[in-house]
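Student: what follows is a predicted structure for the sequence shown.
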Amino acid sequence: MAFDLGPHAVFIIAAYLGVATVVAALIGYRTFEARSVSRRLSLLEEASGRKRAQ
């Protein structure tokens, strides 16, 4: 199945690749940030001697 993207094929492919790269970077950043926040929360809970409900 081949698609004819016409004379703007390079731009269209570059745009899709750019969007995919940005989305992947955002997902990676949010995953890293969530782990960091979870780790900091665990340290604060240990320091206070309280446990959060699960």
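Tutor: Thanks, I have the structure now. Residues are numbered from 1 along each chain as shown.
Student: make it CA atoms for all contacts and neighbour counts henceforth
Tutor: Fine.
Student: element containing Leu41, please.
Tutor: helix 9-48 (DSSP states H and E).
Student: same for that helix, what does it pack against?
Tutor: Helices and strands in packing contact with helix 9-48 are not found; criterion 3 or more Cα pairs under 8 Å, 6 or more residues apart in numbering; DSSP states H and E.
Student: also this one, for the comparison:
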Amino acid sequence: MFGEHSLFILASYGVSALALGGLALWTVLDGRSVRRRLEELDSRGVKRRSAGRE
């Protein structure tokens, strides 16, 4: 139906989809982790250099 190489093509698409999904999940989880660490530092009074001087 799909041709001689359909198994290879479908497997390639599947691996690519898993890799992209994994990267997206990693990005979301890392963003949450960084946000938590920044909130913890902010609560302790540590400020970012980019925040400027007050």
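Tutor: Perfect, thanks for sending it. Just so it is clear, the structure is predicted and the values come from calculations on it, not from any experiment.
Student: Provide the aligned range in the second structure for the helix holding Leu41 of the first structure.
Tutor: Aligned by TM-score structural alignment, helix 9-48 of the first structure falls on residues 6-45 of the second structure.
Student: buried set for that stretch?
Tutor: Buried residues in stretch 6-45 of the second structure, counting neighbours by 16 or more other Cα atoms under 10 Å, are absent.
Student: for stretch 28-35 of the first structure, the distance to its chain's centre please.
Tutor: Relative to its parent chain, stretch 28-35 of the first structure has a centroid offset of 7 Å by Cα atoms, centre = their mean, to the nearest Å.
Student: swap that for stretch 21-29 of the first structure, sorry
Tutor: Distance, stretch centre to chain centre, for stretch 21-29 of the first structure: 4 Å (Cα atoms, centre = their mean).
Student: next, the mean deviation of it compared to the second structure.
Tutor: Compared with the second structure after fitting, stretch 21-29 of the first structure has a mean deviation of 0.3 Å; criterion: mean Cα distance after the TM-score superposition for the first structure.
Student: ok, and what's touching stretch 34-45 of the second structure?
Tutor: Outside of stretch 34-45 of the second structure, the residues within contact range by Cα atoms under 8 Å, 6 or more residues apart in numbering are Lys47.
Student: again, only using 10 Å
Tutor: The contact list for stretch 34-45 of the second structure (Cα atoms under 10 Å, 6 or more residues apart in numbering) reads Leu29, Asp30, Gly31, Arg32, Ser33, Val46, Lys47, Arg48.
Student: since that was my last question, I'll sign off now.
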